[in-house]
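Colleague: Kindly return the folded structure for what I paste below:
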Amino acid sequence: MSFSKLNLSDKLNISLKENEYITATAIQEKVIPLVFEHKDIMAKAQTGSGKTASFVLPILNLWAKEKYVGKAKIRCLVLTPTRELALQVSQAFNTFSKYLHKKPKVVSVIGGESIGEQLLDIQKGCDFVVATTGRLLDILKKKQINLSTLDFLVLDEADKMLDFGFEEELELLLESLPTKRQNLMFSATYPPKILNIASKITQNPIEISIESEQTTVETINQRVIEVNKENRSALLRTLIKDEKWEQVLVFMASKRSCDNLAFKFRKYGFEAESFHGNLIQEERNETLEDFKNKKIKVLFATDIAARGLHIDNISCVVNFDLPRAVADYIHRIGRTGRAGKNGIAVSFISHEDKEHFSLIEKRSDIKLTREQIVGFELTGEPIKKIKGQAPIKGKRKSKKDKLREQNSK
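Modeller: Have a look, this model is predicted:
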């Protein structure tokens, strides 16, 4: 369906045309009319489906029609799991509102940047706040933000927020919100914990599921290469040269691995950098900008790059380490093959990874042929697992405790 048939204002349609948005995706076609009808929404859609525009456009359209007077007050709150996604959503609000008669004041409330400056921007008056959950909850605890005038609450990538202890802090957020508001939830998956959050936030939501929204995956050539762990680095260098990959995003299991491998690749003459949560926000922004501008050829990243990283020309994604969560496989490979272009996704698996990758295939409804590259063949035998003592219930640290320990370092 053309955007021109979705009852968006002429000013928004000018911005859409300028940014080459012509045809609405399935999620946009379904969500935009429901937002206009003031319905609560629970939408299930994978990365790359166009869900950011599905809520940004109708919210801007409705906001622009209101005749607010006096100092700007917060009308919309968008919560995201990562800083990069928050900045992307803020940018979308600014981009699409370019030709509106009045432009909204948008404030990004994220970690890694001065909380004082963010609070000052809020106190001066703003219309939309786009925040990561951790930073927003810090501000709420200090009672330094007023959300009583809120019209829209949006949870973007809600399932990923569970990794940051969002469920435990939910009550604090709800106490700060007006009862009458429109709630929009977007998630790639809806496990029981997310359904619990949805029941507390939404009221009689319309459920939307874009199961067939696999256009991103269909444009990706997925490959699985069997290789011993100690040979992955050399194999990756060989593949980049032989296959002539222009820009490569490599997913790693840890921040230290990102730094170490980026350092080694620079020694071999590659323009390589690392990208992870230990970088200050300025470094993260600069690294992404350099990658977008092709100053960096190989970017080694943790899963913070799996969501909210929108770079159209990534030629290849490499799972150097497999994702622990099966759902993150689709999010990772969705960083390539964007905007209708073809992409390549390569996963390295050793003996120890075979069982886990089979689970990824089963739950992602795919079946891929295993490859071996001459000179890097998988050798040896799988290590036999020795069953240990079962974990004692209640003795493990919760995610929330682990995150608090990490943040205090």
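Colleague: C-alpha only now, for contacts and for neighbours.
Modeller: Noted.
Colleague: Return the set of buried residues in the helix or strand containing Ile240.
Modeller: Applying DSSP states H and E as the criterion places Ile240 in helix 232-242. For helix 232-242, burial by neighbour count (16 or more other Cα atoms under 10 Å) applies to 232, 235-236, 240.
Colleague: Now do the strands in the stretch 1-150 of the chain.
Modeller: For the stretch 1-150 of the chain, the strands defined by DSSP state E, counting those that start in this stretch cover 41-44, 76-80, 106-109, 128-132.
Colleague: possible to save those as TSV with distance to Glu282 and mean neighbour count?
Modeller: What follows is those, written out as TSV (distance: least, Cα to Cα, whole Å; neighbours: other Cα atoms under 10 Å):
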stretch	distance to Glu282	mean neighbour count
strand 41-44	32	22
strand 76-80	19	23
strand 106-109	14	23
strand 128-132	16	24
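Colleague: Turn these into CSV, columns for distance to Leu8.
Modeller: Putting the strands of the stretch 1-150 of the chain into CSV (distance: least, Cα to Cα, whole Å) gives the following:
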stretch, distance to Leu8
strand 41-44, 19
strand 76-80, 18
strand 106-109, 20
strand 128-132, 19
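Colleague: Show me the one of these that comes nearest Ile27.
Modeller: For the strands of the stretch 1-150 of the chain, proximity to Ile27 was assessed by Cα to Cα; strand 41-44 is nearest, at 8.1 Å.
Colleague: Let's compare: structure for the following, please.
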Amino acid sequence: MSFKDLKIIKPLLKAIEASGYSEPTLVQQRAIPPVLEGRDVIVSAQTGTGKTAAFALPILQQLFDKQDAPKRGKKIRALVISPTRELAVQIQQNFKNYAQFSNLRSLVVFGGTSIEPQIDVLKKGVDILVATPGRLLDLHKQDYINLDHIETLVLDEADLMLAMGFIDDVKKIERLCPEEKQTLLFSATIPYKIEELAKTILKDPERIDVTPTKSVAQDVSQVLYYVPKRRKIELCLHLLRNEIKGNVLIFRRTKFGVNKLEQRLAENGYKVDSIHGDKNQSDRQTALNKFKNGYVKVLIATDVAARGIDINKLDNVFNFDMPNQAETYVHRIGRTGRAGNIGKAYSMCSADEKSYVKTIEQYINVQIPIETEHPYPLDPKAKPIVHKKKGSKYKKGRKSVASKKKKKRWY
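Modeller: Model (predicted):
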């Protein structure tokens, strides 16, 4: 799925591309359509899943037709309430980036800093206001903020606002806005009090849940690296040197791949062994025992050979090749993070494996965090390499040039 499929307008698509994003995350795929339809939504999603864009993009799109009001004639039509300054600043930066090809203006206001510069910008007029609750109520009391024209109200990190004691302020702000408005509530968890708040301020909301399902081990932290296929071995070595602590079980799709990687790691001084279908049972058991007892730190396996393996203290699982079955991914990463231990699951994805990632994320209901800071990033526009079979240079049923030359016939 692309942002185009979500019916996002061209100026925003251009801004998304300029920001370096190519495909919507799971929370964006699910939240943008109902928000564009004008529905109230409750979204349960962890931080780092791309939820800011899930509300920023549809809000900008809804306001796009009203962007040409003269600056002083601009009225605050969208209000985002955020519990912390840092988060508020980050949200406004997102609005700024996505609105770069429009005349829509946004502002962030928060306490702990001088109020005058914020008042100056408010007087000039803005379309979107991002605010922390205390400073917003301050400015409203002093008549610098008018909330009579609010069309969309966003409550971000609602559970954090509850924990920080802002819930009464939030209710007060909601009452200052018009009754006919769209309300979007985002929260990492939905405790009872947030549920109660939602009942009082949202009308027939659509519920979107992008928190992990129980099919994924809770004590496994996942991370995804996009990398060109030919650079996978270099990235694997880089991660083994700099990131991965403790022992690691590496999964490859084929026996040939297992052997190739084992050879390269051994050449680089790693104590490594492998298990795959061509090895007899006693060799597999020996390799496994060496790994369990710490004689080798790296074990490479195919899925078939890894069935039924039980390793109590496994620190890391490494998907060198992404599995084409979502169940296989869950099965693989579930081998770490057992019995109260914390495990880590690393995955590398090349251009031709992107569709597998999408399937896995839909299945486990989680957006796998992407790590972009590494030496071999994949170009977001990279397409899978297609190997074409070379056929005959002659068209079927045609004579060759030689046979076309006039020859003397015997008849």
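Colleague: Can you calculate the TM-score here?
Modeller: The TM-score (TM-score structural alignment, normalised by the length of structure 1) is 0.52; 231 aligned residues with a Cα RMSD of 2.9 Å.
Colleague: picking up where we left off before, tabulate the buried residues of helix 232-242 of structure 1 (a markdown table), appending distance to Leu150 of structure 1.
Modeller: Converted to a markdown table, the buried residues of helix 232-242 of structure 1 look like this (distance: Cα to Cα, whole Å):
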| residue | distance to Leu150 of structure 1 |
| --- | --- |
| Arg232 | 50 |
| Leu235 | 52 |
| Leu236 | 49 |
| Ile240 | 49 |
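Colleague: element containing the residue nearest to Asn221 of structure 1 when sequence neighbours are not counted, please.
Modeller: Among residues not flanking Asn221 of structure 1 along the chain, Ile344 sits closest, at 4.7 Å (Cα to Cα, 6 or more residues apart in numbering). Ile344 of structure 1 belongs to strand 343-349 when assigned by DSSP H and E.
Colleague: That strand maps to which residues in structure 2?
Modeller: Using TM-score structural alignment, strand 343-349 of structure 1 corresponds to no residues of structure 2.
Colleague: Report the angle between that strand and helix 232-242.
Modeller: 160 degrees (axes from the mean of the first three to the mean of the last three Cα atoms, to 10 degrees).
Colleague: Give me the helices and strands touching strand 343-349 of structure 1, please.
Modeller: Where contact means 3 or more Cα pairs under 8 Å, 6 or more residues apart in numbering; DSSP states H and E, strand 343-349 of structure 1 is packed against strand 220-226, strand 316-319.
Colleague: Quick check: which helices or strands does the last one pack against?
Modeller: So that's strand 316-319 of structure 1. Under the contact definition 3+ Cα pairs under 8 Å, 6+ apart, strand 316-319 of structure 1 sits against strand 248-251, strand 343-349.
Colleague: out of the ones you listed, deepest packed?
Modeller: strand 248-251 (a mean of 26; mean count of other Cα atoms under 10 Å).
Colleague: Does Gln29 of structure 2 touch Asp5 like I think?
Modeller: No - Gln29 of structure 2 lies out of contact with Asp5 (Cα atoms under 8 Å); the separation is 9.3 Å.
Colleague: Pick out whichever of these two has more residues nearby.
Modeller: Set Gln29 of structure 2 next to Asp5 and count neighbours by other Cα atoms under 10 Å: Gln29 wins out with 17 against 10.
Colleague: okay, now Asn285 of structure 1: neighbour count?
Modeller: Neighbours of Asn285 of structure 1 (other Cα under 10 Å): 16.
Colleague: Just to confirm, what residue in structure 2 is aligned with it?
Modeller: Checking with TM-score structural alignment, Asn285 of structure 1 has no match.
Colleague: Name the helix or strand for Asn285 of structure 1, please.
Modeller: Assigned by DSSP H and E, Asn285 of structure 1 falls in helix 281-292.
Colleague: In structure 2, which residues correspond to the next helix or strand after that helix?
Modeller: The helix or strand immediately downstream of helix 281-292 of structure 1 is strand 298-301, counting by DSSP H and E. Using TM-score structural alignment, strand 298-301 of structure 1 lines up with nothing in structure 2.
Colleague: Can you name every helix or strand that strand 298-301 of structure 1 contacts?
Modeller: Here strand 298-301 of structure 1 touches strand 248-251, helix 255-267, strand 272-275, going by 3+ Cα pairs under 8 Å, 6+ apart.
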